[in-house]
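**Q** Show me how the following folds:
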Amino acid sequence: MKIGFYPDVVNENATRIVASTVVVLGLLTIGLPNWISLGILFYGFTARVLYGPKFEPFAYIVSQILVPKWKIPFKPTAGPPKRFAQLIGFLFVLTAGSLFFANQTFYFRLTMSILVFFASLEAFVGFCAGCFFFAILMKIGLIPEDVCEKCNNLNFNK
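**A** Predicted coordinates for the structure are as follows:
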């Protein structure tokens, strides 16, 4: 059963800009722990996992307004590995939220720091750790090849 719609091919440049918003919000949440910025992160990852950029404000603004206005080139990359990466981010924010509400400040900040580290790799270096692990899971057969036909046919997965 497919939930929502996530594009088969996405703009790598746009995903890096969205990752930078995760870095900024993550740092804000680590420095000033609060349920509002944590909630924004949670909503963002949830919306991106389920529907891609369509219902997530930062991703929508980046893909529909900033990319065209700034004439950022479309650099195609496969969508399913990016969706998998969003799922991992969702799990980190869910864990961080649980720790926040359990008053486990140290572990909350540690979890958020790990999320910010990996979002920083995506935003500033262009390395998607979730995509890397997606490729490994495909190679060992835990993710069927038909999940990512674009990965195989267009050789987006490096």
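
**Q** can we go C-alpha only for contacts and neighbour counts from here?
**A** Noted.

**Q** got the buried residues for the longest helix seen in the chain?
**A** Ranked by residue count under DSSP state H, the longest helix found in the chain is helix 79-101. Judged by neighbour count (16 or more other Cα atoms under 10 Å), helix 79-101 contains these buried residues: 79-94, 96-97, 99-100.

**Q** next up, for comparison:
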Amino acid sequence: MPKRQTLDSQQKSKRATNFFTFPDPVNEVAARSVALGVVIMVVLIITTHNRLLFIPLCYGFIARLAAGPKISILGQIATKLVAPNLPNHEKLVAGKPKRFAQGIGVVFSIAAAIAALATHSVLPSQIILALLGIAAALEAFFSYCLGCKAFALLFRFGIVTYNDCPSCVVQYAK
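**A** Below you'll find the predicted structure:
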């Protein structure tokens, strides 16, 4: 009996570890759909000044960084509803740069939330949100991922290596 318990705990541990992974490759069409959702949230926050909207914005970035689209409402909508119903609904790209971009989104969204809560002016928060919104709009409308471009620079300078992202060699080793 102890052997079965060990196996069960190993399987549970493996499932938990697999849960907190980011997909590689990533469907860029779904990623662009997520970016459009971020643009919409940023515009809503800037225009309404509703600080409660920072909760889904920050949560979404943290969730996508931690587990890809699995626990992100916006990620689920993009991967299950929007992308599959678009023409040319799948274009696979390396996942690590997209995860890096989500990490940058975490930093910007939390910084904007802190600025909104810590200052009496909405301007600092709106500037940070505008930068986040511009980056998301570039991804959503032009398939230009600023986080991915920053990741590419890290790859070219040797900070990110082949071992960190084998699938990035095709994209970034130029």
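
**Q** corresponding residues in structure 2 for the longest helix of structure 1?
**A** Taken onto structure 2 by TM-score structural alignment, helix 79-101 of structure 1 occupies residues 95-117 there.

**Q** Do a quick rundown of the strands in structure 2.
**A** In structure 2, the segments counted as strands under DSSP state E are 26-27, 92-93.

**Q** Helices of structure 1, start to end?
**A** For structure 1, the helices defined by DSSP H occupy 12-31, 35-51, 57-61, 67-70, 79-101, 105-120, 129-139, 149-154.

**Q** what about the ones you listed, which gets the closest to Ile3 of structure 1?
**A** helix 35-51 (6.0 Å; Cα to Cα).

**Q** give the contact list for the residue most central in space within structure 2.
**A** In structure 2, the C-alpha nearest the mean C-alpha coordinate belongs to Gln102, at 2.9 Å (Cα atoms, centre = their mean). By Cα atoms under 8 Å, 6 or more residues apart in numbering, Gln102 of structure 2 lies in contact with Phe61, Ile62, Arg64, Leu65, Gly147.

**Q** need the helices of structure 1 in a markdown table with distance to Lys2 of structure 1, can you?
**A** Putting the helices of structure 1 into a markdown table (distance: least, Cα to Cα, whole Å) gives the following:
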| stretch | distance to Lys2 of structure 1 |
| --- | --- |
| helix 12-31 | 22 |
| helix 35-51 | 9 |
| helix 57-61 | 21 |
| helix 67-70 | 28 |
| helix 79-101 | 12 |
| helix 105-120 | 26 |
| helix 129-139 | 18 |
| helix 149-154 | 15 |
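
**Q** Among the ones you listed, which comes closest to Phe5 of structure 1?
**A** The stretch from these with the least distance to Phe5 of structure 1 (Cα to Cα) is helix 35-51; that distance is 4.7 Å.

**Q** now what about the closest one, what contacts it?
**A** Under Cα under 8 Å, 6+ apart, the answer for helix 35-51 of structure 1 is 3-6, 22, 25-26, 28-29, 53-59, 83-84, 86-87, 89-90, 93-94, 97.
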